[in-house]
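> below is the sequence, then the predicted model.
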Amino acid sequence: MNKTLLRLLIIAFGLMGIWELLVWITGVPKFILPSPLQVLDTLWARLDLIAEHAGTTLLEIVLGMLLGCAAGFLCALLLQMVKPIRPWLLPILVVSQAIPVFALAPILMVWLGYGMTSKVVMASLIIFFPVTAACYDGLRQTPQDWIDLAKTMQASQWQQLRYIRLPAALPSLASGLRVAASVAPIGAIVGEWVGSSSGLGYLMLQANARMQVDLMFACLFVLALMALALYFSVDYYLRKRMPWVAYR
């Protein structure tokens, strides 16, 4: 974990160095591309405002991830346990992914309002399918020898699911959760862009209208930190809970 943090710091400082050099060489105006130092100055000067809106966005992301992961997990279990519904539910899931989730944002605003609920639902919709697909694939790919042995020991369907299929599906589910942690911020931010009165997406729109590009980059910087923290927190938890899975 320390090596990962060190690697991230090196990458971050390297990118900031390239950014600073690019601004210095091109002489681009501040209102088009501020330097990293100007962005950090704005972040420090407007820290209270940014932190207030960041709290709203973080809550939307976390709630959306919890809802989307829970719904995806339950849907995967339903597909595995209730075979007659597979031919009906699987096409619906595939068709649902053919519709851009971003296009649903205005509709969600109309149905659920401009409050936090629409952003949470937006984030959960983006998360739902990756978690469902990963978990269902894990449940389906349980070694047949294990299932045959369980049937020989007269294990019920529930016992097969609890003691064999679910443990075997955990690595696949973990991959789905990592994907969910990566894309969860997208739904919340898009929802805030469509319509909101708080959050980093809302603050970025307000800054854009006032040509405060340094504030926009400061919000983007905080959002990136939140996304990285969420991803590595999920990754750390999964590594601790599943030490038998080989990581490279």
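Great, that's in hand.
> contacts and neighbour counts: CA atoms only from here.
OK.
> number of nearby residues for Y237?
Look at Y237: counted by other Cα atoms under 10 Å, it has 11 neighbours.
> ok, now which ones touch the residue most central in space within the chain?
The chain has A184 as the residue nearest its centroid, 2.5 Å off, counting by Cα atoms, centre = their mean. Shown in contact with A184 (Cα atoms under 8 Å, 6 or more residues apart in numbering): 61-62, 64-65, 123-124, 126-127.
> next up, a second structure to put side by side with the first:
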Amino acid sequence: MSLDSGRGPERVLRAVERSWRPVALLAACFAAWWAITATNLVQAYLVPSPGMTLGVLADKWPYMWQHTWVTTYETILGFVIAVIVGVLAAVIMVYSASVEKTLYPILLFAQVIPKIAIAPLFVVWLGFGLAPKVVVAVLIAFFPVVISMVTGLKSVDPEMLELAATMNASPLKTFVKIRFPTALPHLFSGLKVAVTLAVTGAVVGEFVGANEGLGYVILQANGNLDTPMLFAGLLLMSLIGVVLFTLVEVGERLMLPWHASRRGEAVTTTL
């Protein structure tokens, strides 16, 4: 029997061990939700039952899927742009102290401004199309990418940099072989935060001005007091965030198997 055949059941067992707690918590939340609605502790027009919410998803699935895809597309596009611009900005800031001193306070200032407050400006400037939603998603997801990348690039062991300089390695080769691989664990931590924030940014942009997307669905449901539709939109929005977060985590495990396995073993041994 080959080693790979023995690793298959092991991986399944590890996956089950990692996932049963969140699954159990999610099941408990749904049970509590069902119990509250079944015992009429809260009126149905305030909190619909899980059956009503899932019934809306089943009855209006083509409609909901269309708007879910719009929000997903806006989120992915905003996230990708935030990653590209954020990584480039971080590299420039690390390699230039003057740029970092100039740019960092501006980034911090831009981050503390509530995006919901400036989102209407993007609608005025860019119209009601795709652009304002993507811009808001980029602005919200950009900061975690920059901060995590800067932290990762600065966490390189100085002795490694001295060794590279001693061996006459070019700045580009030092970056590719030493700085960037060292920064990847920090970067992926920021990416997992950023991808969930990008969902929020896309929906916020849809709240301000849109005729499609889950933000539009939630606003319409809220205006019509259609709480089952509202809850269905919230569930789909959460599902987008969970799926994208999982995809980033899978990418982390594929690119950093040593880091992911070490973290998993550490968590397993402490439980």
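That came in fine, so what should we check first? Small disclaimer: the values here were computed from a predicted structure and weren't measured.
> so which residues of structure 2 form helices?
3-38, 50-59, 61-95, 97-112, 115-126, 130-154, 158-166, 171-174, 180-208, 214-223, 227-255, 257-270 (DSSP state H).
> quick one: buried residues of the first one?
Judged by neighbour count (16 or more other Cα atoms under 10 Å), helix 3-38 of structure 2 contains these buried residues: 34, 36-37.
> relative to helix 257-270, how tilted is it?
60 degrees (axes from the mean of the first three to the mean of the last three Cα atoms, to 10 degrees).
> quick one, helix 3-38 of structure 2 and helix 50-59 angle?
Using the same axes, to 10 degrees: helix 3-38 of structure 2 against helix 50-59 is 120 degrees.
> counting by contacts, list what helix 3-38 of structure 2 packs against.
helix 50-59 (3 or more Cα pairs under 8 Å, 6 or more residues apart in numbering; DSSP states H and E).
> ok, and what's touching the helix it packs on?
30, 33-34, 64, 228-229, 231-232.
> from those, which is closest to F109 of structure 2?
F231 (34.0 Å; Cα to Cα).
> map the closest one across to structure 1 for me.
In structure 1, F231 of structure 2 lines up with F217, judged by TM-score structural alignment.
> so how far is R178 of structure 1 from that match?
Look at F217 of structure 1 and R178 of structure 1: by Cα to Cα, to the nearest Å, they are 25 Å apart.
> repeat for L230 of structure 1
L230 of structure 1 sits at a distance of 9 Å from R178 of structure 1 (criterion: Cα to Cα).
> what residue in structure 1 is the furthest from its centre?
T152 (41.2 Å).
> can you tell me what it aligns to in structure 2?
Alignment note: T152 of structure 1 maps to T166 in structure 2; criterion TM-score structural alignment.
> M109 of structure 1 maps to what in structure 2?
Match for M109 of structure 1 (TM-score structural alignment): V123.
> right, and its match touches P132 too?
Yes - at 5.7 Å, V123 of structure 2 counts as touching P132 under the criterion of Cα atoms under 8 Å.
> those two: who's more crowded?
More crowded of V123 of structure 2 and P132, by other Cα under 10 Å: P132, with 28 against 20.
> about what we covered before: number of residues surrounding the match of F231 of structure 2?
Around F217 of structure 1 there are 22 other residues, counting by other Cα under 10 Å.
> go through the buried residues of helix 3-38 of structure 2 and name the one nearest M160 of structure 2.
Among the buried residues of helix 3-38 of structure 2, and counting by Cα to Cα, the member closest to M160 of structure 2 is W34, at 57.0 Å.
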